[in-house]
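*Asks:* Provided below for reference: sequence and predicted model.
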Amino acid sequence: MPLFDVYPLYNVTPVSAKDVHVYDDAGTEYLDLYGGHAVISIGHAHPNYVQAVTKQVEALGFYSNAVQNPLQVQLADKIEALSGCKDYELFLCNSGAEANENALKLASFKTGKSRVIAFKNGFHGRTSAAVAATDNKNIIAPINAQQQVTILELNDIEGVKTELEKGDVCAVIVEFIQGVGGLDQGTAEFFEQVDVLCKANNTYFIADEVQSGYGRSGKFFAFQYYKVTPEVISIAKGMGNGFPIGGILIHPSIEAKYGMLGTTFGGNHLACAAGLSVLNTIEDEKLIDNVNAISEYFISIAKTIPQIKNIKGKGLMIGLEFDFEVGDLRKKLIYDEHIFTGGASNKKLLRILPPLTIKKEHVDQFFEALKRSLT
């Protein structure tokens, strides 16, 4: 049976990986500066992760959410302790799209409204409401287009104010650092005014931290660079270091009700064990400190390369913008230099999303390879 052909594939077949390196079926070593879409947070096959997942699957991999699961409580407590999001509550699911879907559903349930405000170049997933709030008509099917979504420009505070005052908006959803869209950010003034307007208009402010969360931005969450209090925070990607897990953090002002949200696999024992190992490693190895140190070093070198016209993002969520499309450059980096990087909807942007364990020597390796590829 052939695979349904929806992914353009590079001719590389990884068979193993360790920390920041991936190895293919010919034994070639690749430097991974993309982390499988920012999923690999604590490095491939980290010993803590391998041990935790192995131990848990040997004991109990799965049972339903109809029984007690102390691992979910441990995970929630650890997220609260490391993120500083005091008194939020946690609902666990399986992916970033599912996290955003539940965030939007919760906002609609609680406000009694149905329209969503999202932003140009935003990406929130491929499920029904999440994809409708994504600024890409090519992935929105007619069944998704029934959702009521208004797409505005980032920093258009007057547009946000006008739409919110119509009284039918349940949620404003935003990436504080856009991922697929190309690492663009709103201003502090914009984000902070949106937060105020949402609270004045019975509208939930949803922070999509699926890609930017878990320390990647240099803080635990990217919204923490600003004076805002999201009603809902969506998380996934780096949360499980490769194991499928997602969730939403829900403000304590929002009351739960049986049956409001649900999932079969979300928060299963194996997922929680993986998630706990990630948080313990981030804490024990001081990986957020490493993010900030390596980011500063990376950007300082990037500024010396004349072909790089703009540097976007924060922490280890970095975009290098050129004055040409980077598709061929990415191929050179993969096939000639054996380095994985990422693209974006901005075709001139190279996206850098390495494991948070990356060291200066790996940054040096990348820039030497980049210089060769540019010449």
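*Replies:* All right, it came through fine. Numbers count the residues shown, from 1 in each chain.
*Asks:* CA atoms for contacts and neighbours, from now on please.
*Replies:* Will do.
*Asks:* measure Leu350 to Gly343 for me?
*Replies:* Distance, Leu350 to Gly343, using C-alpha to C-alpha, to the nearest Å: 5 Å.
*Asks:* between these two, which contacts overlap?
*Replies:* Val326, Arg330 (C-alpha atoms under 8 Å, 6 or more residues apart in numbering).
*Asks:* tell me where the stretch 1-150 of the chain has strands.
*Replies:* With DSSP state E, counting those that start in this stretch, the ranges of strands along the stretch 1-150 of the chain come out as 14-18, 21-24, 29-32, 89-93, 115-119, 149-152.
*Asks:* so for the first one, what gets flagged as buried?
*Replies:* When burial is assessed from 16 or more other C-alpha atoms under 10 Å, strand 14-18 yields the following buried residues: Ala17.
*Asks:* hmm, who's touching that strand?
*Replies:* Counting by C-alpha under 8 Å, 6+ apart, Val22, Tyr23, Asp24, Asp25, Gly43, His44, Ala45, His46 sit against strand 14-18.
*Asks:* next up, a second structure to put side by side with the first:
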Amino acid sequence: MQLFDVYPLFDITPVRAEGSFVRDEKGHQYLDLYGGHAVISIGHSHPHYVSKITEQLRQIGFYSNSVKIPQQQELAEKLATLCGYPDYNLFLINSGAEAIENALKVASFHTGRKKVIAFTGSFHGRTSAAVAFTDDATLRAPLNTGHEAIFLPFNDAAALNQVTNPEEICAVIVEGIQGVGGVQVPTESFLQQLRQFCNQHGIVLILDEIQSGYGRSGKFFAHQHAGVQADIITMAKGMGNGFPVGGLLLHPRFKARYGLLGTTFGGNYLACAAAIAVLEVMQEENLMQKAAETGNYLMQELHKLEGLKEVRGLGLMIGIEMPFPVAELRKALLQEHRIFTGSASDKNTLRVLPALNLKKEEADLFLKAFTEALSKVPAHMIV
């Protein structure tokens, strides 16, 4: 049996990882500045994380949500102390796309509407509803065409004036920072005007913080830089540091009823242990502040380099836009310097998404390697 071909694969087989480094089966060590799509939030194989999951597995690893699982409430309480939404309700699931699907479902049940505003450059997942509001028509199957999506220009609040019959809009969905779209940061005024628009017309504001949340931007959620409050927040990726965990934070006005939402694996013992460990490490090691400080340092140093078109981001969610496609540059960083970086839907943008406890000396390793790789780019490609 062969595996279904999904991604183009690097010819690397990681077998061990610790902190910000990954080792392959040949013993080569790589600096991980991508974290497996921004998943590794507290570093690979963090001792507290490993201990927490191991201890839980020795007791009980799984039972369904037909019984009380005390770790779910423990997770909710720890999350409440850090995230800035202490009065919201938590629904635990397994992944980011699943979080998006359920957020849209709750919003539609609440409003009785079905139209959704999304934005150019957006990426919300590959499942049925999530992909319908992702700005990439090549990912949608015919069954996705039944969803009523209205795509507006990102970071252009004036485009809201083009919306006819806003009373028919169920939700506005927007990323705290666009990730796949090339690390595009929404302006504070854009998010603030989205909030006002939703308030005015009884629309649910969904903040997709799957990639940009959990301290990556220097605040727990990226939209908090704008001082706005979301109605529903979607979470995953860094939430479990590699263990599949996702969740929704729901405003108290969304009332639960049996059968509306459900999950078999969501919020299981091991998932909760992983998510609790992440929050404990984030708090104990002050990782939000570290992400802000290290991210600021990286961006300041990158701004000093010639040949870059733009450096964007907040904290340790950084996009480096070049005046040429970055595929060969990323390849050089990986093969010659053994550094993992990420791509984006914009072929000219390289993404940097390391663990939040990335050390300054590790950031310097990247800066040195990036400078060397950039010096080998033919001059005619750098405008």
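*Replies:* All right, it came through fine. What you are looking at is a predicted structure, and each value in this text was computed from that prediction instead of being measured.
*Asks:* so what number do they get for TM-score?
*Replies:* Once superposed, the chains reach a TM-score of 0.98 (TM-score structural alignment, normalised by the length of structure 1), with 375 aligned residues with a C-alpha RMSD of 1.0 Å.
*Asks:* ok, His269 of structure 1 - contacts?
*Replies:* With C-alpha under 8 Å, 6+ apart, His269 of structure 1 has these contacts: Gln56, Leu60, Gly61, Phe62, Tyr63, Asn69, Leu71, Gln72.
*Asks:* 6 Å instead?
*Replies:* Shown in contact with His269 of structure 1 (C-alpha atoms under 6 Å, 6 or more residues apart in numbering): Gly61, Phe62.
*Asks:* what about Phe191 of structure 1, helix or strand, and which?
*Replies:* Assigned by DSSP states H and E, Phe191 of structure 1 falls within helix 188-200.
*Asks:* what is that helix packed up against?
*Replies:* In terms of contacts (3 or more C-alpha pairs under 6 Å, 6 or more residues apart in numbering; DSSP states H and E), helix 188-200 of structure 1 is not packed against any helix or strand.
*Asks:* now do the host helix or strand of Glu283 of structure 1 against strand 89-93, angle only.
*Replies:* Element membership of Glu283 of structure 1, judged by DSSP H and E, is helix 269-284. Interaxial angle of helix 269-284 of structure 1 relative to strand 89-93 (axes from the mean of the first three to the mean of the last three C-alpha atoms, to 10 degrees): 120 degrees.
*Asks:* check the mean deviation of the following helix or strand past helix 269-284 of structure 1 from structure 2.
*Replies:* Counting by DSSP H and E, the next helix or strand C-terminal to helix 269-284 of structure 1 is helix 287-302. Average distance, helix 287-302 of structure 1 versus aligned residues of structure 2 after superposition (mean C-alpha distance after the TM-score superposition for structure 1): 1.0 Å.
*Asks:* list the contacts for Asp24 of structure 1?
*Replies:* Thr13, Pro14, Val15.
*Asks:* which of the residues you listed lies closest to Asn102 of structure 1?
*Replies:* Pro14 (33.1 Å; C-alpha to C-alpha).
*Asks:* any idea how far Ile235 of structure 1 is from that closest one?
*Replies:* The value you get for Pro14 of structure 1 to Ile235 of structure 1, if C-alpha to C-alpha is used, is 26 Å.
*Asks:* same deal with Val12 of structure 1?
*Replies:* Counting by C-alpha to C-alpha - Val12 of structure 1 and Ile235 of structure 1 are separated by 29 Å.
*Asks:* of those two, which one has the most company?
*Replies:* With neighbours defined as other C-alpha atoms under 10 Å, Val12 of structure 1 and Ile235 compare such that Ile235 has more, 30 against 15.
*Asks:* isn't Leu33 of structure 1 right next to Thr341, touching?
*Replies:* Yes: counting by C-alpha atoms under 6 Å, Leu33 of structure 1 does reach Thr341; the two are 5.3 Å apart.
*Asks:* any residues in contact with both of these two?
*Replies:* What both Leu33 of structure 1 and Thr341 touch, as defined by C-alpha under 6 Å, 6+ apart, is the set Ile352.
*Asks:* burial count for Gln283 of structure 2?
*Replies:* 14.
*Asks:* nearest spatial neighbour of it, chain-adjacent residues omitted?
*Replies:* Leaving out its chain neighbours, the residue that sits closest to Gln283 of structure 2 by C-alpha to C-alpha, 6 or more residues apart in numbering is Leu82, at 7.9 Å.
*Asks:* now do stretch 86-99 of structure 2: everything it contacts.
*Replies:* 80, 125, 210, 234, 236, 244-252, 266-267.
*Asks:* so which of those sit within strands?
*Replies:* With strands defined by DSSP state E, the entries of the contacts of stretch 86-99 of structure 2 inside them are Thr234, Gly246, Gly247, Leu248, Leu249, Leu250.
*Asks:* quick check: the farthest pair among those residues?
*Replies:* Distance extremes for those: the farthest pair is Gly246 and Leu250 at 13.3 Å, using C-alpha to C-alpha.
*Asks:* quick one: buried residues of the helix holding Glu283 of structure 1?
*Replies:* 269-279, 281-282.
*Asks:* quick one, it and strand 246-250 angle?
*Replies:* Angle, helix 269-284 of structure 1 to strand 246-250, by the same axes, to 10 degrees: 70 degrees.
*Asks:* and helix 269-284 of structure 1 against structure 2, how far off on average?
*Replies:* For helix 269-284 of structure 1, the mean deviation from structure 2 after alignment is 0.3 Å (mean C-alpha distance after the TM-score superposition for structure 1).
*Asks:* what does that helix correspond to over in structure 2?
*Replies:* Matched against structure 2 by TM-score structural alignment, helix 269-284 of structure 1 falls on residues 269-284.
*Asks:* can you tell me what sits against the longest strand belonging to structure 2?
*Replies:* As assigned by DSSP E, the longest strand anywhere in structure 2 is strand 169-175. With contacts defined as C-alpha under 6 Å, 6+ apart, strand 169-175 of structure 2 is touched by 108, 111, 113-118, 203-208.
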